[in-house]
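Sequence and predicted structure below; questions after.
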Amino acid sequence: MQETFTGTTVEEAIQNGLSSLNVSEQQVKIEIEDPGKKGLFGVGRRAAVVSLTIIDPELKRYTPAELKSNAQVSEDEEPVIISEPQSQATVNEAAERNAEESQKPKKDLTASAGQTLQYLLQILKRMNIEATGTVTTKSNEVGINLESADAARIIGKRGHTLNALQTVAQTYIQQSHKGYVTVMIDIENYREKRRETLENLALNMAQKALRSHEPVKFEPMPNYERKIIHQVLVKMKNIETYSEGREPHRYLVIKSK
């Protein structure tokens, strides 16, 4: 889904597009078709032209008309709302129960991974979400792939709920397995879609930093998501990146050199 917008400057064209589609820069890929031209006393003036393409997995299924009318939920679909206090309470309860597991004998990775999956399914059940899942293990890495009719609720806005579940799983498995283990939870290939979104976002924000000559701050995100953005921008010689803040509110900053 791609649409073209114009303005007297590139920034104005971008803002016109974002306003028209009712989206943010984080949700689209921005391509500058024509930087425009100021002209002299109005002579030779040419409008700037940009193309915006929706890259946010949560918005790709909507048409431009639905986005413009702020139709985030179709008529035959009820909105799913997960309040932050509820989600945080669930995570806190899970973290408290992890302490009990620390006294149990250590298990091999496959057994620990399977136990972690069952633990996550119990948490989801308490959230009134039915789900199933499979696990894969490789070296010191564990992959957990979930399946559910309520995938959107498990993912949460920009993956916040999925990331919270992943933090719980990471803590839980460390209590039952010797050595450091990394856990990655996925559902409906969300992680790959999110990677695509972050890679495009990195390029968008890099161009913005170059145009404005001002530092551009990203929203707080997990370390592995910041790493994805850094890997894209490290190839750009005129851009530098660094992180600020403390976990879980640490964020990435990019600026032109």
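Received it, and whenever you're ready, just let me know what you need. Numbers count the residues shown, from 1 in each chain.

make it CA atoms for all contacts and neighbour counts henceforth
OK.

need the strands for the stretch 1-150 of the chain, in chain order.
For the stretch 1-150 of the chain, strands defined by DSSP state E, counting those that start in this stretch occupy the ranges 2-7, 28-34, 48-54, 132-138, 141-147.

okay, pairing it with this:
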Amino acid sequence: MAAAVEKTGKTIEEALNSALAELNLTKDRVDYEVMVEPTNGFFGLIGAKLAKVKVTVKKLTPVEVALDFLHKIFSSMKLAVEIQQAAKEEHYIFNLKGNDLGILIGKHGQTLDALQYLTNLAANRDLSEEKIRIIIDVEDYRKRREETLCRLAMRLADKVRRSGEKIVLEPMNRHERKIIHTALQDNNRIMTYSDGEEPYRKVVIAVRNN
């Protein structure tokens, strides 16, 4: 996308709208400078001048880039989504609100993870240092999923303790495996470890060998 364009028109507004159309941006995304004021000239003919403006694209922050990226995706999907932002010490949280947003979650959050990955790529595209981290959630899905996994970990750990046989869970992403490991890390009768290669890496729950 061009960083700046110059356009003319019978009025300043006409010249500005012409530039916005070429840039495919809204007015809030640009700064503009009037280079030539329009004049009607003598009898509206002799000496008449068109308005001329220089329109410059505003530089977005990484967070604004991420929001713009998401809004374009949701627009193409014809989804009405409200993005609630929260800034933490080491990352930003975007919690998506709206109706029928299950399509953005996918099986076990796989679509959500992919959306989060692409959003972080977009936000950090022009950054060489101090990259930002964005966590995307949908209607607090990640919190509910974490609670579900913690309950699952406790239930399976008790089963392993009673039976003495290890249990291998279904493949999970790194974040979800960490939830299982953390939930059981203080259980002195149970051990957990990950086995296999991505994307099929699994958590194994077994009796601790003392």
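Great, that's in hand. Keep in mind the model is a prediction, meaning the values are calculated, not measured.

circling back: can you add mean neighbour count and distance to Lys235 of the first structure and give the strands of the stretch 1-150 of the first structure back as a markdown table?
Putting these into a markdown table (neighbours: other Cα atoms under 10 Å; distance: least, Cα to Cα, whole Å) gives the following:
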| stretch | mean neighbour count | distance to Lys235 of the first structure |
| --- | --- | --- |
| strand 2-7 | 17 | 27 |
| strand 28-34 | 19 | 19 |
| strand 48-54 | 21 | 23 |
| strand 132-138 | 14 | 29 |
| strand 141-147 | 18 | 27 |
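
Glu165 of the second structure pairs with which position in the first structure?
Per TM-score structural alignment, the equivalent position to Glu165 of the second structure in the first structure is Glu214.

Show me what Gly159 of the first structure aligns to in the second structure.
Here Gly159 of the first structure is matched to Gly109 in the second structure, going by TM-score structural alignment.

which ones are touching that match?
Contacts here follow Cα atoms under 8 Å, 6 or more residues apart in numbering; on that basis Gly109 of the second structure touches nothing.

SS state for the match of Glu165 of the second structure?
Of the three states, Glu214 of the first structure takes coil under DSSP: H, G, I helix; E, B strand; the rest coil.

Then the one 5 residues further on?
Classification of Glu219 of the first structure using three-state DSSP returns coil.

Look at the nearest residue to it once chain neighbours are set aside and say how many residues are nearby.
Computed as Cα to Cα, 6 or more residues apart in numbering, the closest residue to Glu219 of the first structure that is not its neighbour in sequence is Tyr251, at 5.9 Å. Applying other Cα atoms under 10 Å, we find 20 residues neighbouring Tyr251 of the first structure.

And Tyr251 of the first structure, what's its match in the second structure?
By TM-score structural alignment, Tyr251 of the first structure lines up with Lys202.

got it, and Val183 of the first structure?
Using TM-score structural alignment, Val183 of the first structure sits opposite Ile134 in the second structure.

For the closest residue to its match other than its chain neighbours, which residues are in contact?
Closest residue in space to Ile134 of the second structure, ignoring its immediate chain neighbours: Tyr92 at 4.8 Å, by Cα to Cα, 6+ apart. Residues counted as contacts of Tyr92 of the second structure (Cα under 8 Å, 6+ apart) are Gln85, Ala86, Ile132, Arg133, Ile134, Ile135.

distance of Tyr92 of the second structure from Ile136 of the second structure?
Distance, Tyr92 of the second structure to Ile136 of the second structure, by Cα to Cα, to the nearest Å: 8 Å.

for the residue nearest the centre of the second structure, helix, strand, or coil?
Among the residues of the second structure, the one closest to the centroid is Thr119, at 3.7 Å (Cα atoms, centre = their mean). Under the three-state scheme (three-state DSSP), Thr119 of the second structure adopts helix.

Could I get the full set of helices for the second structure?
12-23, 62-76, 110-123, 141-163, 174-184 (DSSP state H).
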